[in-house]
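compute the structure for the input listed below.
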Amino acid sequence: MTVRKQYTKEFKLDAISLVLDQGCTATEVSRNLEINASMLRRWIREYQQDDAGQAFRGNGKLTLEQEEIRKLKIRIKRLEMEKRILKEATVFFAKETK
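Below you'll find the model as predicted:
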């Protein structure tokens, strides 16, 4: 099984810059950097389609919406746990009063 190589955001942006700013072809750049030409073309397409500067965020770097969802899920878990504790306490004190 081959290990998938990961490239940094800076590496991707430098490769894109060679194509878009320096006027090199994607084939030339991919050959010189020893990466697949179709992968470089995909990076360029993602970079050009990106409006909010979110291209190449990397692992663990969430968009604002994803971060909000993550925080809300954590809050939901906490509230559900508190609700469960309160139910158990209610049952416990109901038995104590009898």
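
when you work out contacts or count neighbours from here on, use the C-alpha atoms and nothing else.
Will do.

please look at K12 and R42 and confirm they touch.
No: if you go by Cα atoms under 8 Å, K12 and R42 don't touch, sitting 10.6 Å apart.

so the two - more neighbours on which side?
More crowded of K12 and R42, by other Cα atoms under 10 Å: K12, with 15 against 11.

who's in contact with that one?
For K12, the contact set (Cα atoms under 8 Å, 6 or more residues apart in numbering) comprises W43.

biggest helix in the chain, by residue count?
helix 64-97 (DSSP state H).

please provide the structure for the following sequence as well, for comparison with the first:
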Amino acid sequence: MGARRKFSAEYKREAVAMLDAPGVTVSQIAADLGIGANVLGRWRRELRRQPQQAFVGNGRSRDEELSHLRRELARVTKERDFLREAAAFFAKAST
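From the prediction side, this is the model:
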């Protein structure tokens, strides 16, 4: 059995929006997207029940992840600069 696929909230909303087109069925859209019809139906029910809170997920927010990545980038940049200066110092000392 393969790993469980995860879909973004935006993807889920767009998939549910496709159901509003005239003459389409849940099974047709699900087959086009490569997901189960029951999954698409569950997404639609969840979106109808709580449109503002649908698909909240368990992961970190984008802002939190972005700030974490910026801190990590700053740390790595400092390390790189330090190593560059150390390499230049030792190269100068050996000549």
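
so what does the longest helix of the first structure touch, helix or strand wise?
The contact analysis (3 or more Cα pairs under 8 Å, 6 or more residues apart in numbering; DSSP states H and E) places helix 64-97 of the first structure against no helix or strand.

how far off centre is that helix?
Counting by Cα atoms, centre = their mean, to the nearest Å, helix 64-97 of the first structure is centred 28 Å from the centre of its parent chain.

got the buried residues for that helix?
Of all the residues in helix 64-97 of the first structure, not one is buried under the rule 16 or more other Cα atoms under 10 Å.

any idea how far stretch 39-53 of the first structure is from the chain center?
The chain centroid and the centroid of stretch 39-53 of the first structure are separated by 15 Å under Cα atoms, centre = their mean.

burial check on C24 of the first structure, number of neighbours?
For C24 of the first structure, the neighbour count with other Cα under 10 Å is 14.

over to R62 of the second structure?
For R62 of the second structure, the neighbour count with other Cα under 10 Å is 9.

kindly report the same for S30 of the first structure.
Using other Cα under 10 Å: S30 of the first structure sits among 18 other residues.

can you pull the buried residues of the helix or strand containing it?
Using DSSP states H and E, S30 of the first structure sits within helix 26-33. By 16+ other Cα under 10 Å, the buried positions in helix 26-33 of the first structure come out as 26-27, 29-30.

helices and strands around that helix, which ones?
Using 3+ Cα pairs under 8 Å, 6+ apart: helix 26-33 of the first structure touches helix 9-20, helix 37-49.

so how much does the longest one differ from the second structure once superposed?
For helix 37-49 of the first structure, the mean distance from the matching residues in the second structure following superposition reads 0.5 Å, by mean Cα distance after the TM-score superposition for the first structure.

that helix vs helix 9-20, what angle?
Interaxial angle of helix 37-49 of the first structure relative to helix 9-20 (axes from the mean of the first three to the mean of the last three Cα atoms, to 10 degrees): 90 degrees.
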